[in-house]
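Enquirer: Build me a model:
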Amino acid sequence: MNTTIEMMPSYVQEKWWVPEGSGGTEALDASTGEVLGRVSTEGLDLSAAVHYGRTTGQAELGKLTLHQRALKLRELATYLNGRREELYEISARTGATRGDSMVDIDGGIGVLFTYSSKGRRELPNSNVIVDGPLEVLSKDGSFAGEHIYTRIPGVAVQINAFNFPVWGMLEKFAPAFIAGVPTVVKPATPSMELAVAGVRMMVESGILPPGSLQLLSGPARSILDALDYRDMVSFTGSASTANLLRAHPNVAAGGVRFNAETDSLNAAILGPDAVPGTPEFDAFIRSVVTEMTVKAGQKCTAVRRAIVPEQLKPAVIEAIGARLAGRVVVGDPRTEGVTMGALASLDQLSSVRAAVDTMLHSGGTLAWGTLDAPDVGSAGGGAFMSPVLLDWADPDSPAVHTLEAFGPVCGVLGFSMHDGGASEAVRLAALGAGSLVATVCTNDPDFARSVVTGIAGHHGRVLMLNREDARSSTGHGSPVPHLVHGGPGRAGGGEELGGIRSVMHHMQRTAIQGSPNMLTAVTGVWHAGADRVVAGDPEYGGMEGAVHPFRKSLAELRIGDAFASGLRQVTLADITAFAQSTGDTFYAHTDPVAAQKNPFFPGIVAHGYLLVSWAAGLFVEPAPGPVLANYGLENLRFLTPVAPGDSIRVTLTAKQISPRVTDDYGEVCWDTVLHNQNGDIVASYDVLTLVEKENTLYP
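Expert: The predicted model follows:
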């Protein structure tokens, strides 16, 4: 036992801070009751921490581009990956088994890797993100508008729950960091030790810029007094606490952005086709038991309501009970053979037992498990609880749809098969008044479609589980960084994760208006009508003898560097040869009578892909040089048909330049426009190339 109870430190303004005195709240080992430390922020200047984030944090993060910040996330993930065992050891003191710890620790590290990859793949290597197409606002094109995203100028305060101290922190930190917004973390007391250890490792890595991460180890509700419209709060926890925070004047009237993920009475719905012996029935039972026992059921995404056809209720209850009996061993997670650890604290245990007791007095009956303390051998004083399965004879009982026992507790409800059962299943699921996630377990496409479309408006995520994805599915209770995590109503009404969508939560969308040159200057993306330096055919604005942009490395290339070709005439023989060589003998290219009847064509016309191929021949500089490869084509539109005897020319303009942080090359997006001999636009698209940063391979 500890003889000296230490205070858990906060990390603010690049320093570890410990309060004076011996007050504060005790953090206990969930299995033994041993005091691990005390937490307090008494005497800590929270306003100074916010100011430091807004000033130093914003300035240091602003020195990096989106790609550079994303790359640092990969470095950080690699570093933490090498220190997982240290985190596992501490995690066991929260009552988590090794499997629970993997979900939390490995899952959190995986979020960093995912956001690093998506950030570099899907975002520009800059600090301005263009949102949507240009809106031309004047007849001559001299005035236009569009939307951009830039980072909010404040801090992102995350107030986290006790159940996932690593994953919960990193899934909020990653998108904020990529966006360039400093984070202030406030973990929950029961698992504070693990959160502090994670932050300490992140600091020790030396990877993070100053001010990008601060930690408050103790009560921090007053931090809202220091926030304003520049800042954002991401909250995970109870709906009652979320409502108190929402009522704060700086949130309610001061413009603080508030994102909440709260209570959720998630449902797993079994289709009528999923009878015992089917893969769907087995997958359903596995899923419910997993969600009851992982993290001792202390997950916001756990299954609280198993909604099944009334005639299958006895079989479902029997199967869940048998699987619990055969697989669940409750005890100290450091003891060999234990499969379910303790709840996070004795207070949490008391709360869950009280909720179950209320349910038993409100129509639920004990179908499996007990409220008596389980026999855990020598592990005394811990917050241990048996899994509890409740049978609800009345599926409309208010308690099952309003009361969440945040532990290893699930209720089984039956739905009638009126009109196939789908409408009744939807009705019962919706009584949860908004949930994070639901599972629909069926191999019947019609039932799946009816239920999913019926419950989608009440849920943030829906898993469709059947024999095809039962093995590959990440599971009902596992949010993934690619998809949103959140939900309407009781679930908080907010969203987290969701890939780049979550990055955008930390950014402001702004409409900007101006001339093409000014829009280009702000966004770093060339706009039609902005200045260009055009090499090529003088007849079409090119400068004869000027350097072709394909001869320029990224060090030399500038936005607006362009090439204009001369005309190339299209003949019927060209069209016929292309049709024969490609096999594309669509009548518009081969049958003059049929083509003339087509309302879109004047008769036989050239293939669109013939024109695109010719365009490449018109703009490509064939000699070896800094352009290494063409890796794609985007936004292709064919606007004016080209008949035999017409001619085409191409104008190619460097639209966007994105050097890669880790490579000797980068991407260049080229605005490409084909005109005919009359100046009409034939086609428009973007050509994507890989270009050397320096012209070294073919100088």
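Enquirer: C-alpha only now, for contacts and for neighbours.
Expert: Noted.
Enquirer: For the helix or strand harbouring residue 609, buried residues please.
Expert: In the assignment (DSSP states H and E), residue 609 maps to helix 608-619. Neighbour counts over helix 608-619 (16 or more other Cα atoms under 10 Å) mark 608, 611, 612, 614, 615, 618, 619 as buried.
Enquirer: pretty sure the first one contacts residue 636?
Expert: No - under the criterion of Cα atoms under 8 Å, residue 608 lies out of contact with residue 636, with a separation of 9.9 Å.
Enquirer: Would you check which pair of the buried residues of helix 608-619 lies furthest apart?
Expert: 608 and 619 (16.8 Å; Cα to Cα).
Enquirer: secondary structure class for residue 478?
Expert: coil (DSSP: H, G, I helix; E, B strand; the rest coil).
Enquirer: Skipping its backbone neighbours, what lies nearest it in space?
Expert: Nearest non-adjacent residue to residue 478, counting by Cα to Cα, 6 or more residues apart in numbering: residue 301, 7.5 Å away.
Enquirer: check contacts around that neighbour.
Expert: Listed by Cα atoms under 8 Å, 6 or more residues apart in numbering, the contact partners of residue 301 are 264, 266, 291, 436, 437, 476, 477, 478.
Enquirer: what about 7 Å?
Expert: 266, 436, 437, 477 (Cα atoms under 7 Å, 6 or more residues apart in numbering).
Enquirer: Likewise for residue 465?
Expert: 439, 440, 441, 442.
Enquirer: before we move on, what SS does residue 165 have?
Expert: coil.
Enquirer: Name the nearest residue to it, sequence neighbours excluded.
Expert: Excluding its sequence neighbours, the residue lying closest to residue 165 (Cα to Cα, 6+ apart) is residue 195, at 5.3 Å.
Enquirer: before we go on, could you also do this sequence so I can check it against the first one:
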Amino acid sequence: MAPDTLHGQDYADPALHAQGLYIAGEWLPGTGIPVVDPATGDLLAEVPDACTEQAMRAIDAAEAAAANWRSTPARQRAEILRRWFQLMTEHADELARLISLENGKALSDARGEVAYAAEFFRWYAEEAVRIPGEFRHAPSGAHHILVDHQPIGIAVLITPWNFPAAMATRKIGPALAAGCTVILKPASETPLTAYAMARLGAQAGVPPGVVNVLTSTQPAAITNAMLADPRVRKLSFTGSTGVGRVLLAEAAKTVVSCSMELGGNAPFLVFDDADLEAALDGAMVAKMRNAGEACTAANRFYVQSGIHDAFVAGLTKRMAALRVGAGTDKATEVGPMITTAAVAKLDRLVSAAVAQGARVHTGGKPLPGNGYFYPPTVLDKVPLDAEIAHAEIFGPVACVYRFEDEAEAIALANDTEYGLAAYVYSADLSRALRVGKGIESGMIAINRGLMSDPAAPFGGVKQSGLGREGGVTGILEFMEPKYFAVDF
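Expert: You can find the predicted model right below:
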């Protein structure tokens, strides 16, 4: 895609998105946060390091814009979201390259993310005009019951680094469709994409103050300050379970409504009757999307005894053949990890498992040279008490375990504090559904390795979160039901 000749802008240029904080439709210059290319460690740009005072300024801007945006007709809000979708689509190649630069993911993954991210704007452009209500008779016959849904108010949106476009649009789309104004705080590792989203939003017609973007190296301080402000009525967070618990405690002080999409440790179950090649195809998608740096990534592969050895051999062959390199290289299939700390964590988990008796079939050691690279890795014979069996791996490491029967498979799948995603492969659909019902998880993929869809509710149970994003329910996370008792 050529640069935007109308506006003279190339959305793949990091410098374009390092103009400052985005508050009230203006760019407020500043520096302090280096953004680096994880493939090389080279500096891409610097973005501002916001302080608490600037966070309050963002709330002021969101409050100033709230009444007009709330009263903007749903069709008009929908048309703005639709234009935003179109602009993202027009600039898809540039946005994908920008994501690859700051996040490291392979261009193919980045293109997939841009398409997925844009769909949230299209989906919620459609949902904005379908906000539900109720009218019914009270059972007593004394009156009528009317239920309206109204915007919940100013929303603080906190997004992670692994899907810098999609995690932003998955929150901004329903919030704006509902009539809320927002303050987006993206991860410091990948802020450029968030600022690119704001720039495109302005071109799409988003009024000043409706969307504000802050970056900060003091996330706890500015988030706590915003949550303490009575004007903020919603927190939508995607990130680790540990941070989510802290934010829930903070939000409780002012009784702020919370949506939490937290950690995962997805099991991938393969029964003897499964199509082996289809299961391997699905395993590669479920494990290696975004190089394993995804909350829905399959971490624990439970394979029935009759197909176990063939599955390990097939997975090893496929993983070993993947090309590792800079995300911006078109030949790359697996990009770098996000930081050196991420590589160190993978090395520690794998080394500890091997010391406990796990067997390495491919990979298993960090790659030398510049950049933050860890190779695709397959382990089996992993002890069930190894740390890697219970941790959110967040990298290209697949651990394969053997099981004998359905009951054991379900018990193993549920042996985790998480409950976000799970995968089941079997030729027997009734068994797959039965097993899926037995697994404690918010989302189940049957005979496929990709489950995320803007039209479906995304979220988990147990320590994987509260609420749902996407689908017809996602917009209701940003609305309050209001009941009217009416006597005509």
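Enquirer: TM-score for this pair?
Expert: TM-score of the superposed chains, computed with TM-score structural alignment, normalised by the length of the second structure, equals 0.90; 469 aligned residues with a Cα RMSD of 2.3 Å.
Enquirer: Show me the strands in the stretch 451-600 of the first structure, by range?
Expert: Applying DSSP state E, counting those that start in this stretch to the stretch 451-600 of the first structure gives strands spanning 459-465, 484-486, 495-497, 507-514, 533-536, 561-564, 568-569.
Enquirer: Please say which position in the first structure residue 373 of the second structure maps to.
Expert: For residue 373 of the second structure, the aligned residue in the first structure is residue 384 (criterion: TM-score structural alignment).
Enquirer: Counting neighbours, what do you get for the closest residue to its match other than its chain neighbours?
Expert: Excluding its sequence neighbours, the residue lying closest to residue 384 of the first structure (Cα to Cα, 6+ apart) is residue 342, at 4.6 Å. Residues lying near residue 342 of the first structure (other Cα atoms under 10 Å) number 29.
Enquirer: In which helix or strand does the counterpart of residue 342 of the first structure in the second structure reside?
Expert: In the second structure, residue 342 of the first structure lines up with residue 336, judged by TM-score structural alignment. For residue 336 of the second structure, there is no host helix or strand (DSSP H and E).
Enquirer: aligned partner of residue 234 of the first structure in the second structure?
Expert: Using TM-score structural alignment, residue 234 of the first structure pairs with residue 236 in the second structure.
Enquirer: immediately after the helix or strand where its match lies, which helix or strand?
Expert: Following DSSP H and E, one finds residue 236 of the second structure within strand 232-238. The first helix or strand that comes after strand 232-238 of the second structure along the chain, using DSSP H and E, is helix 241-252.
Enquirer: Could you check the angle whatever helix or strand comes next after that following helix makes with strand 232-238?
Expert: Next in sequence after helix 241-252 of the second structure, counting helices and strands by DSSP H and E, comes strand 257-261. Inter-element angle recorded for strand 257-261 of the second structure and strand 232-238: 10 degrees (by axes from the mean of the first three to the mean of the last three Cα atoms, to 10 degrees).
Enquirer: which residue numbers in the first structure go with strand 257-261 of the second structure?
Expert: Per TM-score structural alignment, the counterpart of strand 257-261 of the second structure in the first structure is residues 257-261.
Enquirer: can you list the residues that contact that stretch?
Expert: Under Cα under 7 Å, 6+ apart, the answer for stretch 257-261 of the first structure is 229, 231-237, 242, 251, 486, 491-495.
Enquirer: Mean distance between it and the second structure after superposition?
Expert: Stretch 257-261 of the first structure: mean distance to aligned residues in the second structure after superposition is 1.3 Å, counting by mean Cα distance after the TM-score superposition for the first structure.
Enquirer: Please compute how far that stretch lies from its chain's middle.
Expert: 15 Å (Cα atoms, centre = their mean, to the nearest Å).
Enquirer: just stretch 317-325 of the second structure next, same as before
Expert: 25 Å.
Enquirer: ok so, going back, according to the alignment, the helix holding residue 609 of the first structure goes to what range in the second structure?
Expert: Under TM-score structural alignment, there's no match for helix 608-619 of the first structure.
Enquirer: which element is the alignment partner in the second structure of residue 356 of the first structure on?
Expert: Aligned counterpart of residue 356 of the first structure in the second structure: residue 350 (TM-score structural alignment). Here residue 350 of the second structure, judged by DSSP H and E, is contained in helix 340-355.
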